[in-house]
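>>> A predicted structure for the sequence below; I have some questions about it.
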Amino acid sequence: MFIETETTPNPATLKFLPGREVMADGTREFTSPEDAAASPLAEALFDLGDVTGVFFGHGFISVTAAPGVEWPGLKPQVVSILLDHFVSEAPLFRQSGNGIAVPPESEDADLGDDPADADIIAQIKDLIETRVRPAVANDGGDIVYRGFREGVVYLSMQGACSGCPSSSATLKHGIESLLKHYVPEVSEVRAA
């Protein structure tokens, strides 16, 4: 097995491509060792001590190094853990007490969208799903719809995009421009 790596726009984050499916559906972000307890793989990566974030996408894992940690020293350790995990075919998530795997996080957080905005929200979600998420996934991250109120779309950046120096530019100049162009009711995009 060979694991490829790619840089991301976030210099603290590398994208690891195992050449196989990581998550069948959705994504999952771990931002602390406590979050990582749901996944043996994420937990092993946090146990390195130099990792501050792990993100599972469809065919990749993004790993964020702690401030001051250099990738040349950390990368071989991460690759070793990933190889061990995938070669052993270990489960991605721990089984709960009732034998059911711990599910991924929900992609939608209910911020109390107004039912009167259902058509607008459907357009926004469709654009995010078809135009934005694939591009963001190429950079080792994800973007999740969190709500729409009074013309403002609330989105959450995850994975390599979370904390990326260019994430605010991506939100304002890329995503906001796209949404405003196709959905005139959108006046602004904000990070949630």
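Arrived safely, thanks for sending.
>>> drop to CA atoms for contacts and neighbour counts, all remaining ones
Fine.
>>> residue contacts, residue 164?
Contact analysis of residue 164 by Cα atoms under 8 Å, 6 or more residues apart in numbering lists 9-11.
>>> Now the buried members of the residues you listed.
For the contacts of residue 164, a burial check counting by 16 or more other Cα atoms under 10 Å picks out residue 10.
>>> all strands of this protein, in order?
4-7, 13-17, 28-30, 51-56, 61-65, 141-149, 152-159, 188-191 (DSSP state E).
>>> Now tabulate these in TSV and tack on distance to residue 82 and mean neighbour count.
Below are the strands of the chain laid out as TSV (distance: least, Cα to Cα, whole Å; neighbours: other Cα atoms under 10 Å):
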stretch	distance to residue 82	mean neighbour count
strand 4-7	11	14
strand 13-17	9	25
strand 28-30	16	21
strand 51-56	12	24
strand 61-65	9	26
strand 141-149	18	22
strand 152-159	17	21
strand 188-191	31	18
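>>> out of the ones you listed, nearest to residue 107?
strand 141-149 (6.2 Å; Cα to Cα).
>>> how far does the closest one sit from the chain's center?
What separates the centre of strand 141-149 from the centre of its chain is 11 Å, taken as Cα atoms, centre = their mean, to the nearest Å.
>>> got another, please set it beside the one above:
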Amino acid sequence: MAQPATPPGKEAIRILASATPNPASLKFTVDRPLMEGRTAQFRDAAEAAESSLARRIWALGGVTGIFVAGNFITVSRQDPEAWPEEAKKVGMAIREHLWSGEPVLPPGSKQGAGPSSETERKILRVLEEIRPYVQGDGGDIIYAGFEDGVVRVVLQGSCAGCPSSTATLKMGVETRLKEACPEVRELVAI
């Protein structure tokens, strides 16, 4: 994606749009952090209202999901055929947000909160090991709880709805969790 001209008085921002395994989603990698140490997912306009970045992107229309982590944002659309034109608009919305100086999430937001028990800490360590690979495809895997031997996770970004995500979870992630944490019997995506 060609970088647009930077307006006078604004810092240049480089954004690379790339395909993900999910054809409905594009990953936009930015040359600076968007969020550090947490993630945010917006599945509808009501959730997007919490974030000025998500509001800007949702206002473009046709958006079905937004996921933000580290230095990237994954946007999913109803109509993947519209990506060639829409990708430029998403890139500009990201730039406008960064130029505004506003945070992705307001102070006090509950998105991306953390664990409590030793078992949960072990589970989180494994998920943190795996996370860079999942994020490389424009998604994320978020811990949602552990009860009675069952680890619950939420797949976000391009991983949500991806045809290969079930196989990856069962053959890769679940196996690794069971190796590291004998208390784990099963992994389920919610």
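Okay, I see it. Fair warning: this is a prediction, and the values are worked out from it, not measured in the lab.
>>> Please state their TM-score.
Here the TM-score for the pair of chains, by TM-score structural alignment, normalised by the length of the second structure, is 0.84; 178 aligned residues with a Cα RMSD of 2.1 Å.
>>> before we move on, the earlier item: I'd like the strands of the first structure written out as a markdown table, with distance to residue 173 of the first structure added.
Shown next, in a markdown table, are the strands of the first structure (distance: least, Cα to Cα, whole Å):
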| stretch | distance to residue 173 of the first structure |
| --- | --- |
| strand 4-7 | 22 |
| strand 13-17 | 22 |
| strand 28-30 | 25 |
| strand 51-56 | 24 |
| strand 61-65 | 24 |
| strand 141-149 | 15 |
| strand 152-159 | 14 |
| strand 188-191 | 10 |
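>>> closest to residue 91 of the first structure out of those?
With Cα to Cα as the criterion, residue 91 of the first structure lies closest to strand 51-56 of the strands of the first structure, at 13.1 Å.
>>> how close does that closest one sit to the second structure?
Mean deviation of strand 51-56 of the first structure relative to the second structure after superposition (mean Cα distance after the TM-score superposition for the first structure): 1.0 Å.
>>> contact partners of that strand?
The contact list for strand 51-56 of the first structure, computed with Cα under 8 Å, 6+ apart, reads 22-23, 27-32, 42, 45-46, 61-66, 141, 158-160.
>>> ok, 7 Å please
The list of residues contacting strand 51-56 of the first structure from outside it, by Cα atoms under 7 Å, 6 or more residues apart in numbering, reads 22-23, 27-32, 42, 45-46, 61-66, 159.
>>> Ok, stretch 43-60 of the second structure next?
Against stretch 43-60 of the second structure from outside (Cα under 7 Å, 6+ apart): 42, 64-66, 90, 93-94, 97, 104-106.
>>> at 10 Å what do you get?
34, 40-42, 63-68, 73, 75-77, 86, 89-98, 100, 102-106, 109, 156-157 (Cα atoms under 10 Å, 6 or more residues apart in numbering).
>>> cool, and stretch 108-121 of the second structure?
Against stretch 108-121 of the second structure from outside (Cα under 10 Å, 6+ apart): 37-42, 50-51, 105, 123-127, 142-147, 151, 180-184.
>>> How far off centre is that stretch?
That offset, for stretch 108-121 of the second structure, works out to 17 Å (Cα atoms, centre = their mean).
>>> Just the buried positions in it, please.
By neighbour count on 16+ other Cα under 10 Å, the buried set for stretch 108-121 of the second structure is 119-120.
>>> residue closest to the middle of the second structure?
The centre of the second structure sits closest to residue 67, judged by Cα atoms, centre = their mean, with a distance of 3.3 Å.
>>> Tell me the residue in the first structure aligned with that residue.
For residue 67 of the second structure, the aligned position in the first structure is residue 55, judged by TM-score structural alignment.
>>> Can you tell me the number of residues neighbouring the aligned residue in the second structure for residue 85 of the first structure?
The equivalent of residue 85 of the first structure in the second structure is residue 97 (alignment by TM-score structural alignment). Other residues near residue 97 of the second structure come to 21 when the count uses other Cα atoms under 10 Å.
>>> any idea how far residue 68 of the first structure is from residue 79 of the first structure?
20 Å (Cα to Cα, to the nearest Å).
>>> Counting neighbours, go ahead and name the busier of those two.
Using other Cα under 10 Å as the criterion, residue 79 of the first structure and residue 68 rank with residue 79 on top: 19 against 8.
>>> Now do the same contact list for the more buried one.
Contacts for residue 79 of the first structure (Cα under 10 Å, 6+ apart) come out as 2-5, 16-18, 45, 85.
>>> and the two most separated of those residues?
Farthest apart among the contacts of residue 79 of the first structure by Cα to Cα are 2 and 45. That separation is 18.1 Å.
>>> Could you check which of those two has the larger neighbour count?
For the pair residue 2 of the first structure and residue 45, the greater number of neighbours falls to residue 45 (24 against 9), based on other Cα under 10 Å.
>>> Give me the aligned partner of that one over in the second structure.
By TM-score structural alignment, residue 45 of the first structure lines up with residue 57 in the second structure.
>>> list the contacts for residue 86 of the first structure?
Counting by Cα under 10 Å, 6+ apart, residue 86 of the first structure touches 1, 3, 18, 20, 22, 41, 92.
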